[in-house]
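**Student:** generate coordinates for the sequence data below:
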Amino acid sequence: MKNLVNLSIFALLSLGGFTSCSPTKTTNKLSLEKTQFGEHNNAQVDLYTLKNSNNMTVKITNYGATVTNIIVPNKNGELGSITTGFDKFESYFSDEYIQNSPYFGGTVGRYASVIKNAEFALNGTNYQLDKNMGDNHLHGGSIGFDRQVWQSDTIQNQEYVGVKFSLTSPDGDQGYPGNLKVSIEYQLNNKNELSMHYTATSDKDSPLSLTNHTYFNLNGFNSDILDHKLQLFSEHILKPDDSGIANGELVAVKNTVNDFNQNKRIGDAFSELPMGFEHFYVFDNPNKQLQKVVIMSEATSGRTLEVFTTEPSTLLYTGRYTSDNLAREDGTQYGQFKGFCIETSKYQNGPNIPTSPRSILKANQSYDETTVYKLSW
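**Tutor:** Modelled structure (predicted):
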């Protein structure tokens, strides 16, 4: 989704490079390395490189708890980058990136997707949020969680290597109530699973919906994603109102172009949906079980991505707004329909939908959700 706000003021930074490096730490052929990535608002920005025994590499920075790259082999054993992102910190502050604002790999919060009219009512109080998408509120506001430096702690054991990122969001941040303490723990294991475990507490009732905004292209951006095959286990999507924002009504996908319960080429739907997908799919998961919700595969590379989640819904987004002028420093070209997102989360506009599951975190209760990306080739 496109953030229409010009955030160029955030490009006025003192940027650094790879000026320090900690030794690689290895556990059972799992390794973790920390390097300096830059500096933001006088805080050091680091890059964490996680590797497993199957030549899978995940790079994550504490700026926005952002996945900057995932590198895996193809069916011939050739390594390739399969996610959007940049190798230099300053690239996240280029004019083109700021104006397009595609949220490459970022952790989105406090509330993922759109809140209509940037407002909601809770416990008899009306709250006005930051308007950063016209009259609406998108992905936590102009200074959401993806634009802040998180505290970080590394994790290493026989099962996985990982990083736990933590952040405190004060009462009134972007208009939200409550002092919120939030964390996300990334874990990489030798099953080629990248797990994201989100936890949080607040001292006031507050909307909360966290997601990861990684864009995937399983053929390594050699072409667009239209030949990818998708299976998505959902019977309903959220119906948008006249403004394009969900109002809580569910629509069955059976016998429509939106039905991916059977594996099929995603590009076949573009004959009816020329701008691709920006659809919220709903899962039948009242008990918050970690269940498989998506299988995406690509034949030329032999790569497959499976997504598991405890969340009640996901946005399927095929990059309709991504600028064709964005590219990784090595020349890997991004652009419209060159990547897809599986943004597991609560319902879009959930604070204004009484039936939206778990969109409000109650005071002094625990937020606890997990999403897993599993790769194979």
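**Student:** alpha carbons only for contacts and neighbour counts from here, please
**Tutor:** Will do.
**Student:** number of residues surrounding the residue lying closest to residue 234 once chain neighbours are set aside?
**Tutor:** Taking CA to CA, 6 or more residues apart in numbering, and ignoring the residues beside it in sequence, residue 234 has residue 283 as its nearest neighbour in space, at 5.5 Å. Each residue near residue 283 was counted by other CA atoms under 10 Å, and the total is 20.
**Student:** against residue 362, how distant is the residue of the chain most remote from its centre?
**Tutor:** Taking CA atoms, centre = their mean, the residue of the chain most remote from its mean C-alpha position is residue 124, at 31.8 Å. The gap separating residue 124 from residue 362 is 15 Å, by CA to CA, to the nearest Å.
**Student:** again, but for residue 133
**Tutor:** Distance of residue 133 to residue 362, given as CA to CA: 27 Å.
**Student:** neighbour-wise, which of the two wins?
**Tutor:** Taking neighbours as other CA under 10 Å, residue 133 and residue 362 compare with residue 133 leading, 21 against 17.
**Student:** and residue 266, what does it touch?
**Tutor:** Residues near residue 266 by CA atoms under 8 Å, 6 or more residues apart in numbering: 225, 226, 227, 228, 229, 230.
**Student:** please generate a structure for the following sequence too, so the two can be compared:
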Amino acid sequence: MTKRAVAEAHARPVECYRLDNGRGLAVEVLTYGATLVAVEVPDRDGAVDNVVLRLPNAADYQDRAKNPYVGSTVGRYCRCVAGGAFTIDGVEHHLTRNAGLHQIHGGPEGFDRALWTAETETTADSVAVRLSLTSQDGDQGYPGTLTAETTYRLTADDCLVMAYRATTTAPTVVGFTNHAFWNLGGAGTIDGHTLALNAAHWVDADEDFIPLPGPPRPVDGTDMDYRAATPLDGRAIDAFFVFADDEWAADLRDPRTGRRMVVTTDSPGLGVYTGDFHPRPRTGLCLETGAFPDAPNRPDFPSTRLNPGEVYATRTVHRFDIA
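**Tutor:** You can find the predicted model right below:
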């Protein structure tokens, strides 16, 4: 495990932590945005590549024009909040908007723009970096002072675990995710990859990605059916899928290198984005586990409310192997 300073933000040094499980799997994490900048994985021939999109330097992560949330921890609330507002206990809270009339990914100064504090941990079968942040009452319009943690843990059996935790001083809404762009080829585009999702339903949305009225729609007979491994060639996806059960979430493979990544999570669903509007289109695939879009305004969706005395806790596991 190593640590180095790579830039400066908020008048403090931005640190980069490198974790290595000793079996060829290594990750690098920035304290700026609690950002995952590298996941180094061997292919079937033993060649190691970084399988997440990485910006050229640490300063680029602070430039919104160059960084559409690449690898960052997104919060307080991932995805959209319609109208930039929600109501708790009869009180309407107005959020800082950054997507027209709406808020997306926590607002213009969300968790992806914050400098987190880090500490490391080593156990018999894992190494980890735990990043912490305090978001004050009213930050981006959200009620309650939120104490947040993001932990990246690398295990001896080739898993990367992302775990999130939060507590609050007042009733609020919470939904974190990671916004890494995955490319198991290590370069080029995601065309040639195959994707399978354990999802029988998806959340239909309007042109602003605000969910339409009604329950999630069945994927049967639609181009949203990824229950069997499907080549991504030419397919543009930007949608939220609802898991059929918690046995697994996603199975991404690159036949050219043999790399496979299986995702499991305790979250209710998954945002999938093929990066078609990224500055470098289709160079990575976002698999954003977490809460439903606009759940704070949709009582028919799984609740994202967090009360004082409760703990928000969720985890997602990425297991790497050769298929």
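**Student:** TM-score of the superposed pair?
**Tutor:** Once superposed, the chains reach a TM-score of 0.96 (TM-score structural alignment, normalised by the length of the second structure), with 321 aligned residues with a CA RMSD of 1.4 Å.
**Student:** thinking again about what came up before, from the contacts of residue 266 of the first structure, pick the one nearest residue 61 of the first structure.
**Tutor:** residue 225 (25.9 Å; CA to CA).
**Student:** surely that closest one touches residue 339?
**Tutor:** Yes. Between residue 225 of the first structure and residue 339 a contact is recorded at 6.2 Å, counting by CA atoms under 8 Å.
**Student:** any shared contact partners between these two?
**Tutor:** Common neighbours of residue 225 of the first structure and residue 339 (criterion: CA under 8 Å, 6+ apart): 217, 318.
**Student:** so these two - more neighbours on which side?
**Tutor:** When residue 225 of the first structure and residue 339 are compared for neighbours, residue 339 comes out ahead with 27 against 24, by other CA under 10 Å.
**Student:** the second structure: which residue goes with the more buried one?
**Tutor:** When the second structure is aligned by TM-score structural alignment, residue 339 of the first structure is paired with residue 284.
**Student:** got it, and residue 299 of the first structure?
**Tutor:** Under the alignment (TM-score structural alignment), residue 299 of the first structure maps onto residue 255.
**Student:** cool, and residue 230 of the first structure?
**Tutor:** Aligned by TM-score structural alignment, residue 230 of the first structure pairs with residue 195 of the second structure.
**Student:** chain neighbours aside, what residue packs nearest to its match?
**Tutor:** Per CA to CA, 6+ apart, closest to residue 195 of the second structure is residue 252, 4.7 Å.
**Student:** ditto for residue 304 of the second structure
**Tutor:** Here the residue nearest residue 304 of the second structure, using CA to CA, 6+ apart, is residue 173, at 5.2 Å.
**Student:** so which of the contacts of residue 266 of the first structure is the closest to residue 268 of the first structure?
**Tutor:** Closest to residue 268 of the first structure, out of all of the contacts of residue 266 of the first structure and judged by CA to CA, is residue 226, at 7.7 Å.
**Student:** which helix or which strand is home to that closest one?
**Tutor:** For residue 226 of the first structure, there is no host helix or strand (DSSP states H and E).
**Student:** now it: how far from residue 70 of the first structure?
**Tutor:** Residue 226 of the first structure is 20 Å from residue 70 of the first structure, by CA to CA.
**Student:** same question for residue 102 of the first structure.
**Tutor:** 17 Å.
**Student:** ditto for residue 234 of the first structure
**Tutor:** Relative to residue 70 of the first structure, and taking CA to CA, residue 234 of the first structure is found at 27 Å.
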